[in-house]
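J.: All I have is the shape, not the residue letters:
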């Protein structure tokens, strides 16, 4: 896997953190972020490792002290690595020794894994498996690849937006990529980042309904925003743009709704269904990115049987959680 060396690494001095209970596990991975109590990631990883007959697992590490967590991660002899979620997907980068090609291209990290350097010392490597989760959610649920060569639409402006751009363009062959978001500054930040890498030529910020009406309709969409009713003028305009694009779908038109908590039944998924889009639940992307993490942490190979077993257990757990 291609990597990019990071030159600067800050001190990891921080406050003492209460260690999660790990005595029941032979090896552990973590998920660091805040808030993360709702995460299904530990359920996913338990399903993966229990299927292998291993006493391995993932623990939630909810904290505001990223530096303290990194210090703890480096001191834990059982650790396989860590997942990284908001608000640390960008903030974690300076603490790492290297980034993979995907991590560098996306500019947001959701996975830390280890490798040994030439001197035998452990290196902490950051990558982004969200891109694989998004890719696989489409490839595993859409017949053929009807979206190749068509425009892609990304709704949002955060770390998942960056991963979606990379997945749609670099892994699924979609171009150009339209970006719709309530905050122009967030889109500007994304495009500026890609501009600095010389890869922003086919990124288009769609800021008005008129603009959406005159562009070639998207053939594939990733919605990466929370489910909320638009209140501000910016939010209302963004929703109108999304509705315009959804009404003007291009062919089979699959839409991945990344929001699945507290419910996968979102306003955008309902609009998409009413307009004839094939809606794919975000749990599919979560499962795909988690399986990719497990491969990096354990070296295990992922086959269809394992994927189906894990998918069934996670979806059953999520359905029970929603029922309660």
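T.: All right, it came through fine. Bear in mind that the values here come from a model prediction, so they are computed numbers and not experimental data.

J.: hey, let's count contacts and neighbours off CA atoms from now on
T.: Will do.

J.: tell me which element the nearest residue to residue 249 once chain neighbours are set aside falls in.
T.: In space, and not counting its chain neighbours, residue 249 is closest to residue 217: 5.6 Å by CA to CA, 6 or more residues apart in numbering. Assigned by DSSP states H and E, residue 217 falls within no helix or strand.

J.: this is the other structure I want to compare:
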């Protein structure tokens, strides 16, 4: 594996008239909205490409990659494959290295190139909502999603970030990511959440569905803008509380959309991505999934 900034390349060159293949891999993967997003983009771009969902666990990733032929253009990766992929690609972007995970693999010239588009997704979602230069950001959670949040905040100019975790020991990995990113972290426990939120202008919740519910009143009363990575069964209790209190909320669906936009751009090599069509597909996909699995 070689460390290469993806600013040096912009994805594969489209092959006119050639049907290429792409897929999302993960376990579980049946719930993924990536097929709807990518297929809507390919259709709008006039690309006769296929995009499927493939159930794949960590031990199965390398054998699966070895079966792919030149008809494959790229892959999207979800949990639990992002860290494993980092060790399997030939070249990796700086942001994927810094965040410790690859969620996009592009095939080009016989090689595999890895990137992390989650950071792009968060930055784009926040900028779209008018959040361009947070001064006192707070991140809820210290897992892998938090590492992407730290990278996004760094890209937005933040250099000191408060991180709230259940136990200080759970912040070790986030601390290592912060060192790679060049930002300073201030750790707090949830029992000290009020202290962490004092003066905050942006709260990024990287917690799974339901986990942030107990903290909704404190976040809502802080007056900070909320970014919530959750996009299913929207709005969450946390988002409802902030909105009810007159605060601004950036939904996780916006991040999902924009990270997929960047994936399509990298995999196809096309710059004019049909964002509106992909946004409609994302909304429709969430509505269908919520109807089929309410409360999931």
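T.: Looks like it arrived, so ask away. Note that this is a predicted model, so its numbers are computed, not measured.

J.: overall similarity of the pair, as a TM-score.
T.: Once superposed, chain against chain, the TM-score is 0.84 (TM-score structural alignment, normalised by the length of structure 2); 277 aligned residues with a CA RMSD of 2.5 Å.

J.: re earlier: any figure for the gap between the aligned partner of the residue nearest to residue 249 of structure 1 in structure 2 and residue 152 of structure 2?
T.: By TM-score structural alignment, residue 217 of structure 1 lines up with residue 199 in structure 2. Per CA to CA, to the nearest Å, residue 199 of structure 2 is found 20 Å from residue 152 of structure 2.

J.: distance from the one helix or strand residue 164 of structure 2 maps to to structure 1 after superposition?
T.: Using DSSP H and E, residue 164 of structure 2 maps to strand 160-165. Compared with structure 1 after fitting, strand 160-165 of structure 2 deviates on average by 1.8 Å (mean CA distance after the TM-score superposition for structure 1).

J.: Looks like residue 26 of structure 1 contacts residue 79 (just checking).
T.: No: Residue 26 of structure 1 lies out of contact with residue 79 (CA atoms under 8 Å); the separation is 9.2 Å.

J.: one step back: relative to residue 214 of structure 2, how far out is the match of residue 217 of structure 1?
T.: Counting by CA to CA, the gap from residue 199 of structure 2 to residue 214 of structure 2 is 20 Å.

J.: Likewise for residue 162 of structure 2?
T.: Relative to residue 214 of structure 2, and taking CA to CA, residue 162 of structure 2 is found at 19 Å.

J.: neighbour-wise, which of these two wins?
T.: residue 162 (20 against 12; other CA atoms under 10 Å).

J.: Name the nearest residue to the residue nearest in space to the middle of structure 2, ignoring sequence neighbours.
T.: When CA atoms, centre = their mean is applied to structure 2, the residue found nearest the centroid is residue 118 (2.8 Å). Among residues not flanking residue 118 of structure 2 along the chain, residue 259 sits closest, at 5.3 Å (CA to CA, 6+ apart).

J.: Check which helix or strand the corresponding residue of structure 1 for that neighbour maps to.
T.: Using TM-score structural alignment, the partner of residue 259 of structure 2 in structure 1 is residue 289. For residue 289 of structure 1, the host element (DSSP H and E) is helix 282-298.

J.: can you check residue 68 of structure 1 too?
T.: helix 66-75.

J.: ok, residue 145 of structure 2 - how many residues close by?
T.: For residue 145 of structure 2, using other CA under 10 Å, the count is 20.

J.: Same question for the one 4 residues further on.
T.: Neighbouring residues of residue 149 of structure 2 were enumerated by other CA under 10 Å; the total is 27.

J.: Please settle this for me: is it part of a helix?
T.: Yes: the assignment for residue 149 of structure 2 is a helix, going by DSSP: H, G, I helix; E, B strand; the rest coil.

J.: Ignoring the adjacent residues along the chain, who's closest to the alignment partner in structure 2 of residue 111 of structure 1?
T.: Matched to structure 2 by TM-score structural alignment, residue 111 of structure 1 sits across from residue 104. Excluding the flanking residues, the one nearest residue 104 of structure 2 by CA to CA, 6+ apart is residue 76, at 4.7 Å.

J.: contacting residues around the equivalent of the one you found over in structure 1?
T.: Counting by TM-score structural alignment, residue 76 of structure 2 lines up with residue 83 in structure 1. Residue 83 of structure 1 makes contact with 29-32, 110-112, 293 under the criterion CA atoms under 8 Å, 6 or more residues apart in numbering.

J.: Wait, a strand at residue 83 of structure 1?
T.: Yes: per three-state DSSP, residue 83 of structure 1 lies within a strand segment.

J.: measure it to residue 67 of structure 1 for me?
T.: 15 Å.

J.: could you list every residue that touches the alignment partner in structure 2 of residue 174 of structure 1?
T.: Aligning on TM-score structural alignment places residue 174 of structure 1 opposite residue 158 in structure 2. Residue 158 of structure 2 makes contacts with 133-137, 183, as judged by CA under 8 Å, 6+ apart.

J.: Same check on residue 222 of structure 2?
T.: Contact analysis of residue 222 of structure 2 by CA under 8 Å, 6+ apart lists 197-200.
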